[in-house]
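**Q** For reference, the sequence and a predicted model appear below.
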Amino acid sequence: PKAVTGDPRITIHRLDPATLRLRGGFKGATYAAAGLFDAARLSFRLWRILRTLPQPDLVLVQNPPHFPTILVAWRSLHRRGVRFVIDWHNLGYTVLRTRLGRWHPAVRLARWFERRDARRVNANLCVSRGLAAFLESRFDVDSARVLYDRPASVFTPMDRSERERASAFTARLPVSSSVRRAGRKTKTSISPSTPSRGSRNAFADGKRRAAGGFRISSSS
């Protein structure tokens, strides 16, 4: 963003991508080995930059991605008295679980790393109350501070008449989805006006915080 790149108080140190060019053709154990190799190369590059920079007072790390950023930064700076804060936007292990499955060893290891680091850093920031409650109940975090995401400037609040028209329109449009189970294809319809199980998920709290809704405005 221009607000970041144009700020004279901010200095950007870029890390070149560490992805292997042929990784797209790897499968199974070979793909996992390539991923570990990429992580090792990225870890070395990050470690080298951290060792050359002046010692900071605080390190703010966005999660995800979690590994290997936290591990390398912690090993490099924690012993020098640097404080650490994790900015939680999601849970990395749940993102990985969508690709590998719930009980995959890599998913369980990722969850262990996230839980451990959440408990030992100096502070945890979250984008929703639901995520903060999860960290406190599942990761045993003492207290997680909620800082909501700020919408982009192109989004502006809708007035009452616009909200009413939008609600009336979406209420008449059921959402249909096809689900394949046990070799059979079934069709499920969910009305937007009726809260579904997913809408009650704790992580939706942050998405629903702007209950008044937003519309996109144009400056042209």
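**A** Structure's in. What do you need?
**Q** When you work out contacts or count neighbours from here on, use the C-alpha atoms and nothing else.
**A** OK.
**Q** From start to finish, how long is stretch 19-35 in a straight line?
**A** Using C-alpha to C-alpha, to the nearest Å, the end-to-end distance of stretch 19-35 comes to 8 Å.
**Q** okay, pairing it with this:
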Amino acid sequence: MERIRRQKTVKIVVLGDIGRSPRMQYHALSLASHGFKVNFIGYEETFPPDNITRNSNIEINKLKPFEFDKGPKVFQYALKVIWQTITLMSMLYKTGKCEYLLCQNPPAIPTLPVCRLFCFLTRTKFIIDWHNYAYTIMGLTLSPKNPILLLAKYIEKVFGRTSDHNFCVTYAMKEDLSKNWNITAKVLYDRAPREFRPISLDEKHKWFVKISQQYFVFGCKGRDQLNLPTSEITRTTFTHKLQGLIHERADRPGLIFSSTSWSRDEDFGILMDALQVYETTYNLANNLPKLVCIITGRGPMKQHYIDEIGDRKWQHVRVVTPWLESADYPTMVACADLGICLHTSSSGLDLPMKVVDMFGAGLPVFAYEYKTLGELVQNDVNGFTFKNSDELAKMLVTWFEDFPYNDAQNQIVVRIREELVNFRRLRWEENWDRRIKPFFES
């Protein structure tokens, strides 16, 4: 009788929010699609998407967060590391044996030492997916000579070298890992999954109707639209239904989309200043549309910027900061006229996942320029780059001049969207199978 082959298990460790870790979610889905059992270990601050929670090969194992905010910051940090060490090691053993452990970095402490120890004791292959360097993120708030920062860098370097395999997000990071830390890594570029795609006018209209029930800026004022069921609403701020067909409104505002972590590695003030210039220019010109700017995400500085937006009292620029469900996020991206990315990278070696999503949806992008960005965004080829708020403001005014009937500008949009078709030909699933799957077959 033929021996039944045992299902192999992979533990995926994210010492952060599983719901906001798309790359590790995609790893989990790819592994599950090839028959691996996946133990997904991390925090659940936001609910993961349905394709994760309903997958029979994926089991989410929630870590209990550290909740203590008394005493000096150094004391709190030390207690947090001890707590995470105990809870993570306990969960690794609680979830049983595995053949592979795939760990996201950052954070590095205590993730890398704990995972390395577990793999050593259980003879498990240890794999690190390098998204960035943890010590460079700490360097946003600590001085370069801070003992904690120096210790963190040392731990990240030493334990990073002990892995069996390494993945990373750019060729610049691959070179840096090899040159400075003697670590060999395989580059796996982020690619949008199939959920991110251009959508039809009918799909846009349905989305605008849906979101207008919560955010009135998307809805169309008028007595004939009051108290109607959503299925009977014929007009939104951006679309209208005429003789059974959906059309874009000629008087619609421009729709900008951005996603942010509201943290120090994204200077949101650049966008605020650029929108202020647009507001002022609107009052001086007669050929610009009003703007609706959608900004999604959570983070420590969100309320600060929401308060600043309120203080500006703009009349022609509206900023909305919704929290979107995972299933709705790709639709919102695909509905926009323009995407804006403010990601700067603490190490200068990673790439913004949000731009990958925008490209997947066929959305033209303005992105903040830094040294590695060229691996994703080529200026005036598949997107545009800016270096400061003045450049961004000029680009916004030019982009929306005589919108939506500027033939020259519309030709640029068509050219960019055609270029993005090439980008979309390689999706995450195919890219993962080609570059990463062999590591889990050895």
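**A** Good, I have the coordinates. Here the structure is a predicted model, which is why all the values come from computation and not from measurement.
**Q** Provide the TM-score value for the superposition.
**A** Superposed pair, TM-score by TM-score structural alignment, normalised by the length of structure 1: 0.69. Supporting alignment: 172 aligned residues with a C-alpha RMSD of 2.9 Å.
**Q** Number of residues surrounding the aligned partner of Leu131 of structure 1 in structure 2?
**A** Using TM-score structural alignment, the partner of Leu131 of structure 1 in structure 2 is Met173. Met173 of structure 2 is flanked by 23 other residues according to other C-alpha atoms under 10 Å.
**Q** before we move on, what about the one 4 residues further on?
**A** Neighbours of Leu177 of structure 2 under the rule other C-alpha under 10 Å: 21.
**Q** Map Leu53 of structure 1 onto structure 2.
**A** Using TM-score structural alignment to pair residues, one finds that Leu53 of structure 1 aligns to Thr95 in structure 2.
**Q** need the contact list for whichever residue in structure 2 pairs up with Ala3 of structure 1.
**A** Alignment note (TM-score structural alignment): Ala3 of structure 1 maps to Asn51 of structure 2. The neighbours of Asn51 of structure 2, taking C-alpha atoms under 8 Å, 6 or more residues apart in numbering as the test, are Leu29.
**Q** where's Asn51 of structure 2 relative to Gln84 of structure 2, distance?
**A** Per C-alpha to C-alpha, Asn51 of structure 2 is found 28 Å from Gln84 of structure 2.
**Q** before we move on, back to that, just give the closest residue to the match of Leu53 of structure 1, not the sequence neighbours.
**A** The shortest distance from Thr95 of structure 2 to any non-neighbouring residue, by C-alpha to C-alpha, 6 or more residues apart in numbering, is to Asn39 (7.2 Å).
**Q** Check which helices and strands the helix or strand containing Thr98 of structure 1 sits against.
**A** If you go by DSSP states H and E, Thr98 of structure 1 is part of helix 92-100. Helix 92-100 of structure 1 sits against helix 105-120, with contacts defined as 3 or more C-alpha pairs under 8 Å, 6 or more residues apart in numbering; DSSP states H and E.
**Q** Can you point out the buried residues in the helix it packs on?
**A** By 16 or more other C-alpha atoms under 10 Å, the buried positions in helix 105-120 of structure 1 come out as 106-108, 110-111, 113-115, 117-119.
**Q** how about the top helix by length along structure 1: buried residues?
**A** Secondary structure of structure 1 per DSSP state H: the longest helix is helix 28-52. For helix 28-52 of structure 1, burial by neighbour count (16+ other C-alpha under 10 Å) applies to 34-35, 38-39, 42-43, 45-47, 50.
**Q** For His66 of structure 1, see how far away the equivalent of Thr122 of structure 2 over in structure 1 is.
**A** Using TM-score structural alignment as the criterion, Thr122 of structure 2 maps onto Arg80 of structure 1. Distance, Arg80 of structure 1 to His66 of structure 1, using C-alpha to C-alpha: 21 Å.
**Q** neighbour-wise, which of the two wins?
**A** The residue with more neighbours, out of Arg80 of structure 1 and His66, is His66; 19 against 12, by other C-alpha under 10 Å.
**Q** What does the more buried one correspond to in structure 2?
**A** Aligned partner of His66 of structure 1 by TM-score structural alignment: Ala108.
**Q** Let me know the secondary structure of its match.
**A** Using DSSP: H, G, I helix; E, B strand; the rest coil, the structure places Ala108 of structure 2 in coil.
**Q** go on, Asn39 of structure 2?
**A** Strictly by three-state DSSP, Asn39 of structure 2 counts as strand.
**Q** residue in structure 1 matching it?
**A** For Asn39 of structure 2, no residue is aligned by TM-score structural alignment.
**Q** number of nearby residues for Asn39 of structure 2?
**A** Per other C-alpha under 10 Å, the neighbour tally for Asn39 of structure 2 reads 22.
**Q** what are the ranges of the helices in structure 1?
**A** With helices called from DSSP H, structure 1 shows them at 2-5, 28-52, 69-77, 92-100, 105-120, 129-138, 160-171.
**Q** and the second one, what does it pack onto?
**A** The criterion is 3+ C-alpha pairs under 8 Å, 6+ apart, and the helices and strands that helix 28-52 of structure 1 contacts are helix 69-77.
**Q** Hmm, Ser259 of structure 2 is touching Cys341, no?
**A** Yes. If you go by C-alpha atoms under 8 Å, Ser259 of structure 2 and Cys341 touch, sitting 7.2 Å apart.
**Q** between those two, what contacts are shared?
**A** Lys354.
**Q** Of those two, which one has the most company?
**A** Under the criterion of other C-alpha under 10 Å, the comparison of Ser259 of structure 2 against Cys341 puts Cys341 first, with 24 against 20.
**Q** Test my guess that that one contacts Ser258.
**A** Yes. Judged on C-alpha under 8 Å, Cys341 of structure 2 makes contact with Ser258 at a distance of 6.2 Å.
**Q** Just to be sure, Met358 of structure 2 is in a helix?
**A** Yes. Read with three-state DSSP, Met358 of structure 2 is one of the residues of a helix.
**Q** Would you mind measuring from it to Lys186 of structure 2?
**A** For Met358 of structure 2, the distance to Lys186 of structure 2 equals 24 Å [C-alpha to C-alpha].
**Q** thinking again about what came up before, could you redo the buried residues of helix 105-120 of structure 1 as JSON lines and give each row distance to Phe214 of structure 1?
**A** Below are the buried residues of helix 105-120 of structure 1 laid out as JSON lines (distance: C-alpha to C-alpha, whole Å):
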{"residue": "Ala106", "distance to Phe214 of structure 1": "39"}
{"residue": "Val107", "distance to Phe214 of structure 1": "36"}
{"residue": "Arg108", "distance to Phe214 of structure 1": "38"}
{"residue": "Ala110", "distance to Phe214 of structure 1": "35"}
{"residue": "Arg111", "distance to Phe214 of structure 1": "34"}
{"residue": "Phe113", "distance to Phe214 of structure 1": "37"}
{"residue": "Glu114", "distance to Phe214 of structure 1": "33"}
{"residue": "Arg115", "distance to Phe214 of structure 1": "34"}
{"residue": "Asp117", "distance to Phe214 of structure 1": "35"}
{"residue": "Ala118", "distance to Phe214 of structure 1": "33"}
{"residue": "Arg119", "distance to Phe214 of structure 1": "36"}
